[in-house]
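S.K.: no letters, just coordinates:
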């Protein structure tokens, strides 16, 4: 048996090593083995039911959970809980053990058991800590997530609203936690397809966040995230003008916080392009894709499938733009009675349509490389439709494309069987 000071020194050194292994090197196995050595020392010197042993057991259990060894994780976490219940009673450390067990249930998809553990932890911490304490608010969120994962959205909203009422009473409306809770409730409303209500709450969250940001009390990136959620719901609503305005706000924040050439900025340009396409604003979509391509080329290179996909999407739009110009010119010539010139322009537009079929085929191949068979089939179908329209079913290229399309469908069915 070690002397007290010697034991403390050895344990502290081992705990320092554990921290390095887990958080600096990302080596959970070494971290766990180091903690197991600590546990042996503590058990020998302090006994099996000491509160220090309980703490180490909880740490080991949480690592085992992250390693996917749930049975061993539960064994360690339940031992930790038993010691704490016996030695400490209704204490924050006891609540921590309940919470860790809840997280383990959650990882296994056992959301009802997880909710019960989080509720027990929450009940204990609410007896000890104020309602706006980060440990209390975190447990409310865990409970709401467990309910949401079970599809119990209304119950999850009720949990958030209990927390919201407590925070409002303590801090009033203009507080970061209030903005965060409005956003959480909005996401649950979205899952219930209550899109108008969700947007209203996100607007309240944005109003609070913007005001706090102006006085330096809110993270600009978080504000950008709220705008992004709003834009996605506006997309879903079909409010495309509103979505365009909101995506542009997201873009401004992304450029300000992470820079013009960041992957997140590229994602926003891509989202903007899609909204422009739905509004038939071809020039805006081409411009957005061009900026996204510039970023992706620097980040991923020309040969990456994401870069290739963006380039092909832009090429499709460029062909579409030129095809429309030729068609409109052809109609104008037809109106003026110059049928020969009109026919020439319509034929040129038709040739561009054939080029679009080839681009769709290349895009389908990229989607296959990305493992996105549903999208690959959709783009292949577009190519086949154009080929049939312009060349006919008996054309050799059409027949080859038909066989390729059937192969994709067969592959999808095999994957699903």
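M.R.: All right, it came through fine. Keep in mind it's a predicted model, so treat the numbers as computed, not measured.
S.K.: switch to C-alpha atoms for all contacts and neighbour counts from now on
M.R.: Noted.
S.K.: and residue 219, what does it touch?
M.R.: For residue 219, the contact set (C-alpha atoms under 8 Å, 6 or more residues apart in numbering) comprises residue 213.
S.K.: and it, how far from residue 259?
M.R.: 16 Å (C-alpha to C-alpha, to the nearest Å).
S.K.: okay, helices next: where are they in the stretch 151-300 of the chain?
M.R.: Here the stretch 151-300 of the chain has its helices, by DSSP state H, counting those that start in this stretch, at 153-171, 176-191, 195-214, 220-237, 240-257, 263-278, 282-300.
S.K.: export those helices to CSV and tack on distance to residue 58 and mean neighbour count?
M.R.: CSV is the format used below for the helices of the stretch 151-300 of the chain (distance: least, C-alpha to C-alpha, whole Å; neighbours: other C-alpha atoms under 10 Å):
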stretch, distance to residue 58, mean neighbour count
helix 153-171, 27, 17
helix 176-191, 29, 22
helix 195-214, 37, 19
helix 220-237, 32, 20
helix 240-257, 38, 19
helix 263-278, 37, 21
helix 282-300, 41, 19
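S.K.: check it against this one:
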């Protein structure tokens, strides 16, 4: 495996050609749509400038050595765009000749993509076919990630085959071994193989070395072990080839005039540059020799990088600043003065722990001549990549023990890996002691710096600044000495600084010493700093438009540390919404669950007293997450807590209260209590009517919801009345051709179908379809929903072949929009199964229901009404096939789920009791059948009342069971009840 880390198309082409092509190319980044190029993948050139790469450009770069599989891991690379309905980036690459292409259909989070990709490559490595790998990966991550709308798979006509021969012995994981080398003619040790990372810093350095910025010299600085020399080595590597070749001269540590002259003479002699040799042999001063070289040889004849490594050995400390030693000033000063004379053809590069001062003619030369790159410890993605490349810790069973001492410092991480390499020599206790000693040894270097620092105030500043666990801008330090001490901390490498872009810097206390310094504060000081940190995050978040989830997480952390529950709720709610937007439902729920534990009844009472809407909004957001994941019972509990606060904050007639009533109604309906749901919808409606009057679009929403609830209760006439009210309002508010009007038509159509009027239903569904086609075009989920509804109506008319045609249209759209593993796709499979059953094709039908069930089990993890529906549908087919025992097995699976999801007296639970009873009767066990019919009757009488078709049908089942049992008198009694119920 090879990692190409420039992020450029040119870098990808070079890596692909150098490796003679690869089975898989995996491109990670951002994607989008360009009005001229169509779908694009956003790459960069080697200095960080944005480069929008089209499918044509990518194909031109890799077509001579194309991979078998291309994974475009960027948002919507497998999705459609309004401007180009069927031509996603992945689709175009498959058209051009890539055998198999994977892309994401929607926005995908970095965390979510990693989880899916890890599972896919694990499956491919053991010989799974790609389609199987995708399916297994989806199943494997269902507890951690909700991936069904995202991953898309495109291919040409090539049969799908494993990339790895199945059955091969699994090899141990071997991270890239760290291999160091010495830069030419020097003792400077840099990485030859292993993770360097720091892409932005590499781009900044290349900008200097390519003459793209005003300075032609470069200062790379940062704490010990941070990777300064390795970064310079990476930069030098880019100029090792003929196209951009630059020669290299390296000076390590303490420099002298004699050594500098000797190394320059060696370079000039090796290059046989007579002009330069003459300059060095001349009688002019050392200073003039250096300046002459830069103004002529290094400008026009030999492109050269002159590198001073570990330059801190040439510095003296005075107070809290570093100065070039007197004996070194005249050696290095000519390089800084003259570097710009070479006009970018040659450069001076210095790596040093500390910035330094060298004044000449009133000018501080390092500040004006050197572009400053300050390195930080690894964090986030770079840290994870570095850790994965630590060979021995990666293989250790005790990796967690080593990671306790991880601070993101590359050298310390490599030292820890060295201890892991020799683990067999020690027991765990000894290893733990070695780790502590190694960390203490590393920390001691910093403590020595602190000890020499003048001023207790500065030392206290470092302790307080350690409150921040993530880099923040300088305003975060203002109230406790930021302006006075922050730059000093950076200069002394006790604080790390990163240049984000355009001079925007972020800072944090060097992670190596953060915990050690933080523990020096008193308890009351720790509390005060958490309080201050929360205030800073809260203020920062309030001023930005988009969410920064790390800042939101930190705000929640600091709020909880000081018991600021309203503050934690405010930001946890935004975090929940953030993860909901990127389809990480369970992660958002888990984060909010940590906060909700702190929202006690006392906190709710206080929120009522203080009229605190943040806690109310948080509880509502948490409830919505529960509802989305199918936990309607618990959702109702938290919606009601939110409502109780809102009643105090806003009063009973506020629109927010109406929203809460509606939310509770929706959850009640999902749990099967449609009667109570209607009560809440009507409360919400009353508030909306008072606020807006009858003819407002918001009022139409509540009429619509009430209509759907009546439909669930088996009262389609009632439902039609409410849907028609909703339709009248929407038609007047929006005009006839609005998607919301189409929704009302669809709902009226469903109600007519329930009334046994499928022809009427088709008329309304076709009206809906016409509007949606005009609004959205053919490839839209709402169009597919209309097709499915029309198909159901044709099914009711006894035209299953016609029904199947519409369901297949819906299925094609859903697959293209969502991919194979989506709940909407499962609905279409179920509908096709029902139509095939009507055609007398039970075996073919069961195949479609099983496809639906597989998707639903993956999407919902089993405990969901849709899963119960599929189990029930399969049970019905086994019934048609005359296998009552199999039918009962599937009905009971459905029943287990429904009892978990719904209230005990849900109509669907009653229907399953009835279905099981019928099968027991067919098996000759009428006593068992009657027991199930009695359970059904209790529920249906409460839901429907005595006079209802379902009650009549149930009484007929009773009559049949009693007749089978030889109890004719009882049978006649129930037959009479059935007749009365029909009337």
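M.R.: Noted; the coordinates are in hand. Note that the structure is predicted; figures quoted are calculated from it, not measured.
S.K.: can I get the helices of the stretch 151-300 of the first structure in JSON lines including distance to residue 68 of the first structure?
M.R.: Output for the helices of the stretch 151-300 of the first structure, formatted as JSON lines (distance: least, C-alpha to C-alpha, whole Å):
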{"stretch": "helix 153-171", "distance to residue 68 of the first structure": "27"}
{"stretch": "helix 176-191", "distance to residue 68 of the first structure": "28"}
{"stretch": "helix 195-214", "distance to residue 68 of the first structure": "36"}
{"stretch": "helix 220-237", "distance to residue 68 of the first structure": "31"}
{"stretch": "helix 240-257", "distance to residue 68 of the first structure": "36"}
{"stretch": "helix 263-278", "distance to residue 68 of the first structure": "31"}
{"stretch": "helix 282-300", "distance to residue 68 of the first structure": "32"}
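S.K.: what's the closest of the ones you listed to residue 8 of the first structure?
M.R.: Among the helices of the stretch 151-300 of the first structure, the nearest to residue 8 of the first structure by C-alpha to C-alpha is helix 176-191 (39.2 Å).
S.K.: what span of the second structure is the closest one aligned with?
M.R.: Using TM-score structural alignment, helix 176-191 of the first structure lines up with residues 697-712 of the second structure.
S.K.: determine how far that stretch lies from the middle of the whole chain.
M.R.: Here stretch 697-712 of the second structure is found 34 Å from its chain centre; the criterion is C-alpha atoms, centre = their mean, to the nearest Å.
S.K.: got it, and stretch 78-90 of the first structure?
M.R.: For stretch 78-90 of the first structure, the separation from the chain centroid amounts to 37 Å (computed by C-alpha atoms, centre = their mean).
S.K.: can you point out the buried residues in that stretch?
M.R.: The neighbour-count check on stretch 78-90 of the first structure (16 or more other C-alpha atoms under 10 Å) flags 78, 79, 80, 81, 82, 83, 84, 90 as buried.
S.K.: residue in the second structure paired with residue 278 of the first structure?
M.R.: Under TM-score structural alignment, residue 278 of the first structure pairs with residue 796 in the second structure.
S.K.: so who does the residue lying closest to that match once chain neighbours are set aside touch?
M.R.: Nearest residue to residue 796 of the second structure in three dimensions, chain neighbours excluded: residue 758, at 6.2 Å (C-alpha to C-alpha, 6 or more residues apart in numbering). Contacts for residue 758 of the second structure (C-alpha under 8 Å, 6+ apart) come out as 752, 793, 794, 796, 797.
S.K.: next, count neighbours for residue 922 of the second structure.
M.R.: Here the number of neighbours of residue 922 of the second structure (other C-alpha atoms under 10 Å) works out to 18.
S.K.: would you check that it makes contact with residue 884?
M.R.: Yes - Residue 922 of the second structure is within contact range of residue 884, at 7.3 Å (criterion: C-alpha atoms under 8 Å).
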